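Enquirer: coordinates only, sequence not included:
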């Protein structure tokens, strides 16, 4: 074994790693920026206005979750929107309470793909 050649080889390998590190850092920064843009593009922008109908997320801790129960409670009407993101809701009994705006989603009665079906009455042919 030649100790001098082995030590030079190790030093050269360490120098190569030092040269590779900035490139790896730059590529990881580019990857993180790309993933951040992708995640921000997937976030739904929700804007709520006074008078909108919304559903409230039921976030109570349940030890035995019921499979067929919906996570979203009955519809509420927005009575006030605060600049901090808090929203004041009003239920059908005119009770008002304030919740975080992230627990809400819009409630569409008909839905986007609603189709109207007409009822046709047919008489028996005689």
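Expert: All right, it came through fine. If you're wondering where the values come from, they're calculated on a predicted model, not measured in any experiment.
Enquirer: going forward, measure contacts between C-alpha atoms and count neighbours the same way
Expert: OK.
Enquirer: centroid-nearest residue for this protein?
Expert: The centroid of the chain falls nearest to residue 43 when counting by CA atoms, centre = their mean (5.3 Å).
Enquirer: now do the same contact list for it.
Expert: By CA atoms under 8 Å, 6 or more residues apart in numbering, the contact set of residue 43 is empty.
Enquirer: what do you get for the one 3 residues further on?
Expert: Residue 46 is in contact with residue 105, counting by CA under 8 Å, 6+ apart.
Enquirer: dropping in the other structure now:
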């Protein structure tokens, strides 16, 4: 009976190690600097969220980057707050790419 318990313990340990390695691979390392523009993931559940509404709000300005991933953000109105660095992503602006119009003639 003790052998089965030891085998189960070892199997559980191996499973937890594999799961931790997989989880750590999924975490994206993002480096932020003060002054950068970022978007904040809004995870607050809503009653009627809207199917196509974006879950990202912002842009916000990075004020301070703390060790271990905490980031202090500044709103447009000057208010500051701290968030987890995993909840923000880089904001590259609302660059709208203009496409050239190609006039199409009548097919021959």
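Expert: Ah, there it is. The structure presented is a predicted model; accordingly, all values stated were derived computationally and were not measured.
Enquirer: follow-up on the earlier one: the residue nearest to the centre of structure 1 matches what in structure 2?
Expert: Counting by TM-score structural alignment, residue 43 of structure 1 lines up with residue 27 in structure 2.
Enquirer: do residue 106 of structure 1 as well
Expert: By TM-score structural alignment, residue 106 of structure 1 lines up with residue 90.
Enquirer: burial count for its match?
Expert: Counted with other CA atoms under 10 Å, residues neighbouring residue 90 of structure 2 total 15.
Enquirer: excluding covalently adjacent residues, which one is nearest to it?
Expert: Excluding its sequence neighbours, the residue lying closest to residue 90 of structure 2 (CA to CA, 6 or more residues apart in numbering) is residue 38, at 4.6 Å.
Enquirer: quick check: the equivalent of that neighbour over in structure 1 vs residue 71 of structure 1, distance?
Expert: Using TM-score structural alignment, the partner of residue 38 of structure 2 in structure 1 is residue 54. Using CA to CA, to the nearest Å, residue 54 of structure 1 is found at 13 Å from residue 71 of structure 1.
Enquirer: what do you get for residue 27 of structure 1?
Expert: From residue 27 of structure 1 over to residue 71 of structure 1 (counting by CA to CA), the distance is 41 Å.
Enquirer: list the contacts of the residue mapped onto residue 25 of structure 1 from structure 2.
Expert: Applying TM-score structural alignment, one finds that residue 25 of structure 1 aligns to residue 9 in structure 2. Residues near residue 9 of structure 2 by CA under 8 Å, 6+ apart: none.
Enquirer: the helix or strand containing residue 9 of structure 2 against structure 1, how far on average?
Expert: Residue 9 of structure 2 belongs to helix 2-26 when elements are defined using DSSP states H and E. Helix 2-26 of structure 2, aligned to structure 1 and superposed, deviates on average by 1.5 Å (mean CA distance after the TM-score superposition for structure 1).
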